[in-house]
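Undergrad: what's the 3D shape of this:
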Amino acid sequence: MAKPKHRSVSVERVIAAPAERIFAVLIDPSRHCEIDGSGTLARLTTSNAPLTLGSTFSMRIKVGVSYTVKNRVLEFEENRLITWAHWQGQRWSYQLEPQPDGDTLVRETFDWSTAKLPRSVELIGAHRKNVPNMEKTLERLAALVESPADDD
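TA: The predicted structure is shown next:
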C-alpha cells in the first residue's frame, strides 16, 4: 500500500449560525457527546469548564471496550479555531470562517501527521472512517445551533 501524500482529512459545511454560537458549543466539552457523529463518545469524565489554550479534558470512549482518553487543546483562536490532541498525537481541529450573510463555514479536520504511529492509523483505516463520522458531526452541530429557539 502506498504511503499517503497527506496525513489529514477534512470535511466542511456552511452552518446558518454565527461563529460565536458554534464556537460556544465546541469549547464546551460536555456538548461533545451531543455532536459526536462517530457514536464513540460516551461521556465527559472531567470538568465541563470552557476550553482554552492548554486546557485538558477527558472523554470516555466506547469502541468495543471502554477507555478514557485525555486531550489537550493545542491551538485556540476565539470564535475561529480550536485544535486538540490526545497522547497518541492525532489532532482534531475546527476552523470557523464567518460568511458575509451571517452563516459560518465550519471545517473539521482529522490530522494524523503528528501521530506517534501514523501508519497504525492507516492500517486500521481510521482516516477513511473519520470522514463520514465528521460529516455526521457537522450535521449534528448544525441541527443544534440552527434551531429556531436559538434565533436572536
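Undergrad: from here on, just use CA atoms for contacts and neighbour counts.
TA: Fine.
Undergrad: for stretch 26-45, measure first residue to last.
TA: 17 Å (C-alpha to C-alpha, to the nearest Å).
Undergrad: geometric centre of the protein: which residue is closest?
TA: Centroid check for the chain by C-alpha atoms, centre = their mean gives Trp92 as the closest residue, at 5.0 Å.
Undergrad: tell me which element that residue is part of?
TA: When elements are assigned from DSSP states H and E, Trp92 belongs to strand 91-98.
Undergrad: if you count contacts, what does that strand end up packed against?
TA: helix 19-26, strand 81-86, strand 104-111 (3 or more C-alpha pairs under 8 Å, 6 or more residues apart in numbering; DSSP states H and E).
Undergrad: would you do the same for the sequence below? I want to compare the two.
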Amino acid sequence: MADPYFISRTRFVPAPPEQIFELLATPAMHPLIDGSDTVTGVQPNGPERLSAGAKFGMDMKIGAPYKIMNYVVEFEEGRRLGWRHFYGHVWRYILEPADGGTLVTEEWDAHRMRGRLGLRITGFTRRNPANIERTLENLAAHFSPAD
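TA: As a prediction, this is how the structure comes out:
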C-alpha cells in the first residue's frame, strides 16, 4: 500500500536545472504552475527570490481565501528547494540534470505534520498525487517551445 503521507512524482522538463530552479525560487511564479488551483498569489512582504531560511507568504483558496506563511527548510542552489508551514509538512523539488533538460521530482512529505488524519478525512491525500502531476505538467509546459 502506498504511503498517504509521502507523495513523490518525477517528470522530464525541457530546460536546464538553473532555469527551473529560478522559477521555483520565485514565489510570484508559483500560481502559474500550481496544479491544485489553490495558490492564488504571493504576499508582498516576502522576498522576490527564495534562499535558505527565507520566509514567504502565499495567498491561497480552498473554498474560502486564506493566507499561509512558509519557511524554506531545504536549499541547494540549482538542485533542491523545500519549504514548510506551521502544520509541518514539506513541499520539495529535486532537480537532476538529464539529456536535453532536467528530471524534476516534486515531493510532499507529511510524516512530521500535525493533524495528518484530517488530510485523509478531507480527501487531500487522495487528490494530492493528481495535483502534483498537474503541477509538473504545468512546469514542463512553461518551458516547452510554443507550437
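Undergrad: can I get the helices and strands packed on strand 91-98 of structure 1 in CSV with distance to Thr68 of structure 1 and mean neighbour count?
TA: Converted to CSV, those look like this (distance: least, C-alpha to C-alpha, whole Å; neighbours: other C-alpha atoms under 10 Å):
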stretch, distance to Thr68 of structure 1, mean neighbour count
helix 19-26, 19, 19
strand 81-86, 10, 21
strand 104-111, 19, 21
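Undergrad: quick check: angle from the helix or strand hosting Leu74 of structure 1 to helix 19-26?
TA: Element membership of Leu74 of structure 1 [criterion: DSSP H and E] is strand 65-77. Per axes from the mean of the first three to the mean of the last three C-alpha atoms, to 10 degrees, the angle that strand 65-77 of structure 1 makes with helix 19-26 is 150 degrees.
Undergrad: mean shift between strand 65-77 of structure 1 and structure 2?
TA: With mean C-alpha distance after the TM-score superposition for structure 1, strand 65-77 of structure 1 departs from structure 2 by a mean of 0.4 Å once superposed.
Undergrad: so for that strand, what gets flagged as buried?
TA: Neighbour-count burial for strand 65-77 of structure 1 flags 69, 71-74, 76 (criterion: 16 or more other C-alpha atoms under 10 Å).
Undergrad: now the angle between strand 91-98 and it, please.
TA: Between strand 65-77 of structure 1 and strand 91-98, the angle comes out at 40 degrees (the same axes, to 10 degrees).
Undergrad: chain center to strand 65-77 of structure 1: distance?
TA: 10 Å (C-alpha atoms, centre = their mean, to the nearest Å).
Undergrad: who does it touch, helix- and strand-wise?
TA: Counting by 3+ C-alpha pairs under 8 Å, 6+ apart, strand 65-77 of structure 1 packs on strand 56-63, strand 81-86.
Undergrad: would you list the ones you listed in JSON lines and tack on distance to Leu96 of structure 1?
TA: As requested, these are exported to JSON lines (distance: least, C-alpha to C-alpha, whole Å):
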{"stretch": "strand 56-63", "distance to Leu96 of structure 1": "21"}
{"stretch": "strand 81-86", "distance to Leu96 of structure 1": "6"}
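Undergrad: angle of the strand holding Leu74 of structure 1 against strand 56-63?
TA: Interaxial angle of strand 65-77 of structure 1 relative to strand 56-63 (the same axes, to 10 degrees): 140 degrees.
Undergrad: who's in contact with strand 65-77 of structure 1?
TA: 45, 51-61, 81-87 (C-alpha atoms under 8 Å, 6 or more residues apart in numbering).
Undergrad: the top helix by length along structure 1 against structure 2, how far on average?
TA: Ranked by residue count under DSSP state H, the longest helix found in structure 1 is helix 126-145. Comparison of helix 126-145 of structure 1 with structure 2 after fitting gives an average deviation of 1.0 Å (mean C-alpha distance after the TM-score superposition for structure 1).
Undergrad: please consider this matter closed, and thank you.
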